[in-house]
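A.B. asks: Make a model of this:
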Amino acid sequence: MSLLQEILWESSSDSDNDLIIYSNIKKRKVYLERIDRFSKWDENSFLERFRVSKKLARALALYLDPLISSRTTKNSTVTSMQQVLIALEYFACGSFQRCIADTAGVNKSSVCRIINRVSRAIARMRPEWISMPCNMNEIEKVATNFYELSAFPKVIGAIDCTHIPIKSPGGIDAENYRNRKLIFSINVQVICDAEMYINNIVARWPGSSHDSHIFNCSVIKSRLEAGEFEGYWLLGDKGYAIKPYLMTPLRNPISEGEKLYNESQIRTRNVIERLFGCWKKRFPVLSSKIRTDLKKAQPIIVATAVLHNMCKKMKEPTPSFMDYETPLSSDEEEFEYRGSINRSDDHNRTSLINNYFNQMC
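C.D. replies: Now for the predicted structure:
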């Protein structure tokens, strides 16, 4: 037997004896040190780590306190403020929960419960912060803002889908969440306005679902078909079918009016692409991977959407590393819709080109 083998043999024997001795001794509970994040970092450092200002973090903790506060103050309970900061840190870095647990001074299992609790509490604020324009004044304001982008009239929103990576959900339906890029994801449908506010979000469809299928099954389509926004329309990419309330690009523009229509439609719709870039850069957990159960991933997506609108409404400072410029075309663009086009569905687009864009040539 070599010297190394003898050392390893003696070490293993000692470890076995230590295990027998200490197996009957009750493990003492250890409380890790929790750092005061507000006093440790200045405003800029705090913004880079949590993606929100100290003012908004305090307001959020105060508002959510009745929903997330612990029922007891014993055993070094985690305060509402600490819970909010743990969730914000997870949204901001998207790292493993054990890393966040080490920096926050709590157990990994506690971090998992806290992120889920805070995410659901923020997601419940969705009706207050995410909604389509509900009266004529709001609709006209949204349409005017869109018109100023590239002179496209009567637009109430730009619609598209983006893939949020998740871990494999497991089970017999796991492969439904594998998208065309062969990664597991949730295909999230979003409608935004010209100022990059999220006005509608659907975050429950697996990555293999096509954009047009998600839209066809959505509540917003029923509202559009019921005439709630009559006279106005959404702008979508070539993955959607043309509808009286949904304008898509022409496949093969020929005339000058058709080319002008396509250029204006694409430039106006580009706001949704820039939104996705800003949303994911502010909360990188959306672009790295959400390493939680599927039921916990959905509230995280909605919660970050609510926080995005909050940051814009409160005019939160933008982290220095965030770039708001994105190319006109998205690398996430879905396959072109190949279904048949109904002539009545194309009537509005044809009239718009003939009566508006042809006059501008």
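
A.B. asks: Please count neighbours and contacts with C-alpha atoms only from this point.
C.D. replies: Fine.

A.B. asks: Would you map the strands across this structure?
C.D. replies: 155-165, 185-192, 198-206, 233-235, 246-247 (DSSP state E).

A.B. asks: Quick one: distance of the last one to the chain centre.
C.D. replies: This points to strand 246-247. Between the centre of strand 246-247 and the centre of its chain there are 24 Å (C-alpha atoms, centre = their mean, to the nearest Å).

A.B. asks: same for that strand, what does it pack against?
C.D. replies: With contacts taken as 3 or more C-alpha pairs under 8 Å, 6 or more residues apart in numbering; DSSP states H and E, strand 246-247 sits against strand 233-235.

A.B. asks: closest to Ala87 out of the strands of the chain?
C.D. replies: strand 155-165 (17.8 Å; C-alpha to C-alpha).

A.B. asks: and this one, so I can compare the two:
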Amino acid sequence: MIIIRSVLILRQPYTCHKSKLNMAAAFVLIQNRRQLRRERVFRDRNNPLDYMDDVDIIDKFRLPRFLILDLCGELRVHLEHLTGRSHAIPPSLQVMVALRFYASGNFQAVNGDVHGISKASVSRIVNTVTSALVTLSPNYVRFPRDDRSINDTILGFSRISNFPNVIGAIDGTHIPIKAPKDDEHLFVNRKNFHSINVMAVCDASLKFTNLVARWPGSSHDAFVWTNSTLCDSFESGGMNRGWLLGDSAYPLKKYLLTPVMNPSNPHEEAYNEVHTRTRNTIERSFGVLKMRFRCIDHSGGTLLFHPSRACRIITACAVLHNMCINNHVPAPRPQNPRGNRFITPDNYVYQGPNNDGMEVRRRLIHTRF
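C.D. replies: Okay, here's the model as predicted:
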């Protein structure tokens, strides 16, 4: 009995020591597994502007910090969705992704500057933000109709070259797109590339007051104008004040004045010169729009979307352009400056001998120039 007891007493501390060793080994094994396991790290996406300075923000996104934040608040109701997923992309990051695409025109630039978002997610975000911006277009792209806004517009144009009674400069521009599958031939313009023919009217501050982005590139400028609601408003007498200034691609009307083809006296030459300087605002508006948002310029490639989606992107860029004008955001420096568009017979629209616009233009030249 004495011997057995001593054995038991000797084996008890050995068993306890072995148990502690097993526990230590298990602890080390768990720690090693934790180190080997790849931990999920979620970035803070709620404040994506915090790590960039103001110069970089305008350079990459075309809008200043405060305007991006205002835009996020304005679009929040359209961009926030009820979801069971954790770490959903917040509206602020969605807006920045879309702005980066508008500014650069390619998905690679977006993925390079905004990490952690797939190309498919970028495409969906651009589509969502674009649709939200289009809903804002009636608030930002508005033609002057009340007396105060009409008077302000007329005064702004008169300061350019003293051309009287002007409420808008009108012109068209072609936005390049990918060749669509349906009715591909309709989108080939006279310069032999696929495009959307966009008609716009601007004021003296280069802000767009009317925009029509829905017709294929083969459509003539006069056709786009004739089938616009703004034309209907002028024709029906809804606009009884002011003149639009257009080039020879548009029909001469009592409310739409075009240059004199083949001027025969100094008065007509003076009229053409002042007309061109005043109407040039729409050329400059298009130039600034395309410098800001390369996605709609040749330098950014072509819009690789269905024509209907491309038209919405064009409208969204016009809304953002007007936001920049309203807030005096400086335009980016031009990379490929282009000359003015000259009057050519190819763009001329025959006016007819009994056109009432000819009489209006003749009286203006006789009394003013």
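
A.B. asks: in structure 2, which helix has the most residues?
C.D. replies: Using DSSP state H, we find that the single longest helix of structure 2 is helix 2-36.

A.B. asks: which of the residues in that helix are buried?
C.D. replies: By 16 or more other C-alpha atoms under 10 Å, helix 2-36 of structure 2 has no buried positions at all.

A.B. asks: now swap in stretch 343-352 of structure 1 and tell me
C.D. replies: 345-346, 348-349, 352.

A.B. asks: ok so, going back, any chance of the strands of structure 1 in CSV, plus distance to Thr268 of structure 1 and mean neighbour count?
C.D. replies: Listed next are the strands of structure 1 as CSV, based on distance: least, C-alpha to C-alpha, whole Å; neighbours: other C-alpha atoms under 10 Å:
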stretch, distance to Thr268 of structure 1, mean neighbour count
strand 155-165, 8, 26
strand 185-192, 11, 25
strand 198-206, 16, 21
strand 233-235, 8, 23
strand 246-247, 11, 24
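
A.B. asks: so can I have JSON lines of those strands showing distance to Asn17 of structure 1?
C.D. replies: As requested, the strands of structure 1 are exported to JSON lines (distance: least, C-alpha to C-alpha, whole Å):
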{"stretch": "strand 155-165", "distance to Asn17 of structure 1": "46"}
{"stretch": "strand 185-192", "distance to Asn17 of structure 1": "48"}
{"stretch": "strand 198-206", "distance to Asn17 of structure 1": "51"}
{"stretch": "strand 233-235", "distance to Asn17 of structure 1": "71"}
{"stretch": "strand 246-247", "distance to Asn17 of structure 1": "73"}
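
A.B. asks: nearest to Met81 of structure 1, of those?
C.D. replies: Judging these by C-alpha to C-alpha, what sits closest to Met81 of structure 1 is strand 198-206, at 26.0 Å.

A.B. asks: Tell me which residue of structure 2 lines up with Lys280 of structure 1.
C.D. replies: Alignment note (TM-score structural alignment): Lys280 of structure 1 maps to Lys290 of structure 2.

A.B. asks: Could you verify my assumption that its match touches Arg284?
C.D. replies: No: using C-alpha atoms under 8 Å, Lys290 of structure 2 is not in contact with Arg284; the gap is 9.9 Å.

A.B. asks: between the two, who's got more neighbours?
C.D. replies: Neighbour tally, Lys290 of structure 2 and Arg284, criterion other C-alpha atoms under 10 Å: the higher count belongs to Lys290, 24 against 15.

A.B. asks: Could you find the closest non-adjacent residue to the more buried one?
C.D. replies: Asp297 (5.4 Å; C-alpha to C-alpha, 6 or more residues apart in numbering).
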